[in-house]
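1. heads up, no residue letters with this:
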């Protein structure tokens, strides 16, 4: 596989590495670092001195602000130079300002976190990195030259040492170039920033998925209500008309009774399914009423203590209903509890839910007891969840979900 960084190139066989362009690319990177660093030190030193001198006249504030903005140009140049020893492109972390003109651009850049990271990198580069570049180059090439020049019959071991240093210079130069590149990437393309972009996309994708699932749930509920349920009603009417022509006590009458009973059961289960997909009480009266309605049909007593300052948004209300619904279903299936409690409060833009039971406890989140599905639901809502379930009980499910009321 083709190496993409100087360090990856050093992991190749010595012949492949030494005959590749990587040692020369690393040398160019360090030489460029020395030259560019010297220019930056001269320019920044002059600007800093001028800014401090003129600070009393307030003109220095403009000079110092210009110094901060100039660091973005230094960082931009470093990102381009980085391609010598790191082939993965470094994205520009700056966003386009909303306004137009230099003033809008400058005001936007001064408020960006990336600008101040680049300023910190510029100061580190000016005070340390380019000096280290010079030191590595001096050790790798300057020291052998001095030793060769000073060689005589009594100092031949130093000649051998200088030759060894020179032979090792491709590795010395490339190893420092790789380390410098890694440090540069850390400052100019921090991993948390890349993850931030990915995380925003994941969250946006989760939001779209939740919206599409909610819309699909409503569509299925409507299709079942207007389709399958109406067909069952029609079938019931047909069976009723057929019974009018069937003598009482006949074998056909018994079969009709069985069919009517099975039809009634199917109709009841379908209505329960429709009510679970899109509970009318949830759409009409909100989360608290829907949870109380569900608790009234629960096989064990459930105490509901929910207090909210208002009606939740639909995109949050439905997922929270199914979250609580699934948690209570897990209690009924796995806990062996005789009672349960749902407690919820809203505080500082966070909805806090505690769902507890008096069951046997010992809940293992990795044992496939439904906790994984709950964690996925909470994660999709950008919340967090903790489970406390000692052996012998009780079990407490603590959920915190970001929430804002309009």
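-> Thanks, I have it. Since this is a predicted model, take the numbers as computed values, not measurements.

2. contacts, neighbours, all on C-alpha from now
-> Fine.

3. list the buried ones in stretch 52-68?
-> 52, 54, 60, 63-64, 66-68 (16 or more other Cα atoms under 10 Å).

4. Can you flag which of these belong to helices?
-> 52, 60, 63-64, 66-68 (DSSP state H).

5. How far off centre is the one helix or strand residue 397 maps to?
-> Using DSSP states H and E, residue 397 sits within strand 395-402. Distance of strand 395-402 from its chain centroid, counting by Cα atoms, centre = their mean, to the nearest Å, is 20 Å.

6. Give me the contact list for that strand.
-> 349-363, 378, 381-389 (Cα atoms under 8 Å, 6 or more residues apart in numbering).

7. Pick out the residue closest to the middle of the chain.
-> What sits nearest the mean C-alpha location of the chain, by Cα atoms, centre = their mean, is residue 199, with 3.0 Å.

8. One more to weigh against that first structure:
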């Protein structure tokens, strides 16, 4: 018991030491975070001057006709003056609406860079999805984000230089007012300019000293509050907002992809279990029945029964191999899509001309989707087309895998007919692929499956 108590005391002591060390590190980090935060705030405030002046020059030039048209309305003395003002106002509005969304994009990018100065661990923005120039140009006028960036540009144009001017005024006036009594006492007796007003004597300078003391304390609070308010408003305007519908669509797509991957993994597991378990046992049973059949007279009742069982076992073996091939062919895992498509064409009851040109192995998900799409298309051709010949083609061009199944049957196939093409389209859509069917009445029928395929082989767990 004493040794156990001593051990507990030692453990408690080590735990307390660790807690004190953690608390010391946290305190050091917290103590260092304050100066860094203030330095980042000063950097954000200082950068507001060049960014704000740039925004003021660009957006001010666009808005100048509107301001000129609205200035001094009392000077309008005739209908001609009113018409000129109206024309100038219309031109200014059109100029602002037409050019401001385009000019606000780089200004918003600069403001995003300035906002990242405030973050202790800034993260780089995600690269935008590449879109055609026409789509991006149209988005500058039709999306709420573009007009929020315009509002952010005007905010930076006003608040950036304004806050710097306010901080500079505060930094100059506060020391002057605090030292006002001393400056007046050392003067020759004449009025002393104190920035705002004059003081002739020390009693006249005391209110300025009190005002400088109050401004020194309150000015910091007001300035920090204004800088934080501008940063929060700018962040709300320039940072992209997640689209709930797009987010939901991404979640659904990822969920569907996970389900498809899980389904494919389960198919491979079932195929492996059947291949390594039931098929091997059935193969051993078939061999034993074959040996027993050779040992028994062929015309005996036992020999005939064993022969029938042997034939049934061989038929069952062939059916099981076909079932395993339908679940997930081993050749697809071992040798890839090209060999699997050639085997598919070889086992097809109709003549199939296979032309496969795959410079590298596609990703596993693409291989699986393409193989079963080709298998389903061949099965549809066998069941519904009454074709005599089928052509199977697979190519990789421009980072896209294209699998064509063409037959010379009667045609008339459609995706909406429920002949397996709908399920084929769903399977291909999981890997962002598409399916197109060309099947005029009288044929021929062409089923084309197109799936994005990376240019280099990926390392997969095959």
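-> Sure thing, it's come through. As the structure is a prediction and not an experimental result, all values here were calculated from the model.

9. what TM-score comes out when they're superposed?
-> With the length set by TM-score structural alignment, normalised by the length of the first structure, the two chains reach a TM-score of 0.56; 268 aligned residues with a Cα RMSD of 4.1 Å.

10. name the element residue 353 of the second structure belongs to?
-> When elements are assigned from DSSP H and E, residue 353 of the second structure belongs to strand 352-357.

11. Now do the buried residues in that strand.
-> 352-354, 356.

12. Give me the next element, helix or strand, following it.
-> Assigned by DSSP H and E, the successor of strand 352-357 of the second structure is helix 364-384.

13. where's residue 167 of the second structure relative to residue 240 of the second structure, distance?
-> 30 Å (Cα to Cα, to the nearest Å).

14. Between those two, which is the more surrounded one?
-> Higher neighbour count among residue 167 of the second structure and residue 240: residue 167, with 16 against 13, using other Cα atoms under 10 Å.

15. Mean per-residue distance, the helix or strand where residue 422 of the second structure lies versus the first structure.
-> According to DSSP H and E, residue 422 of the second structure maps onto helix 421-429. Its aligned residues in the first structure lie a mean 0.9 Å from helix 421-429 of the second structure after superposition (mean Cα distance after the TM-score superposition for the first structure).

16. Just the residues contacting that helix, thanks.
-> Residues contacting helix 421-429 of the second structure (Cα under 8 Å, 6+ apart): 369-370, 372-373, 376-377, 414-416, 434-435, 449, 451.

17. Filter those down to the buried ones and hand me the ChimeraX line.
-> Filtering the contacts of helix 421-429 of the second structure down to the buried ones (16+ other Cα under 10 Å) takes a single ChimeraX command:
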select :369,370,372,373,376,377,414,434,435,449,451
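
18. Between the contacts of helix 421-429 of the second structure, which sits nearest residue 138 of the second structure?
-> Ranked by distance to residue 138 of the second structure (Cα to Cα), the contacts of helix 421-429 of the second structure are led by residue 434 at 27.1 Å.

19. Grab the nearest non-local neighbour of the closest one.
-> Nearest in space to residue 434 of the second structure, with sequence neighbours left out and distances taken as Cα to Cα, 6 or more residues apart in numbering, is residue 450 at 5.3 Å.

20. Now check the first structure for the residue matching that neighbour.
-> Per TM-score structural alignment, the equivalent position to residue 450 of the second structure in the first structure is residue 400.

21. For its match, grab the count of nearby residues.
-> 20.

22. show me where the stretch 251-400 of the second structure has helices.
-> 279-295, 301-327, 330-335, 337-347, 364-384 (DSSP state H, counting those that start in this stretch).

23. in the second one, what counts as buried?
-> Translated: helix 301-327 of the second structure. For helix 301-327 of the second structure, by 16+ other Cα under 10 Å, it's 303, 306-307, 309-310, 313-314, 316-317, 320-321, 324-325, 327.

24. now the fourth one
-> When burial is assessed from 16+ other Cα under 10 Å, helix 337-347 of the second structure yields the following buried residues: 337-338, 340-342, 344-345.

25. same question, the last one
-> For helix 364-384 of the second structure, a neighbour-count test (16+ other Cα under 10 Å) marks 364-378, 380-382 as buried.

26. what helices or strands is it leaning on?
-> helix 337-347, strand 400-407, helix 421-429, strand 445-452 (3 or more Cα pairs under 8 Å, 6 or more residues apart in numbering; DSSP states H and E).

27. Quick one: residues contacting the residue lying farthest from the centre of the first structure.
-> Relative to the C-alpha centroid of the first structure, counting by Cα atoms, centre = their mean, residue 247 is the outermost residue, at 69.5 Å. Contact analysis of residue 247 of the first structure by Cα under 8 Å, 6+ apart lists residue 253.

28. ok, back up a step: off-centre distance for the helix holding residue 422 of the second structure?
-> On the basis of Cα atoms, centre = their mean, helix 421-429 of the second structure sits 25 Å off its chain's mean C-alpha point.

29. Between strand 445-452 and it, find me the angle.
-> 20 degrees (axes from the mean of the first three to the mean of the last three Cα atoms, to 10 degrees).

30. what's the matching range in the first structure for the very next helix or strand once past helix 421-429 of the second structure?
-> As assigned by DSSP H and E, the chain's next helix or strand after helix 421-429 of the second structure is strand 434-438. Under TM-score structural alignment, the match for strand 434-438 of the second structure in the first structure covers residues 384-388.

31. mean distance, the matching stretch to its aligned residues in the second structure?
-> Mean deviation for stretch 384-388 of the first structure: 1.3 Å (mean Cα distance after the TM-score superposition for the first structure).
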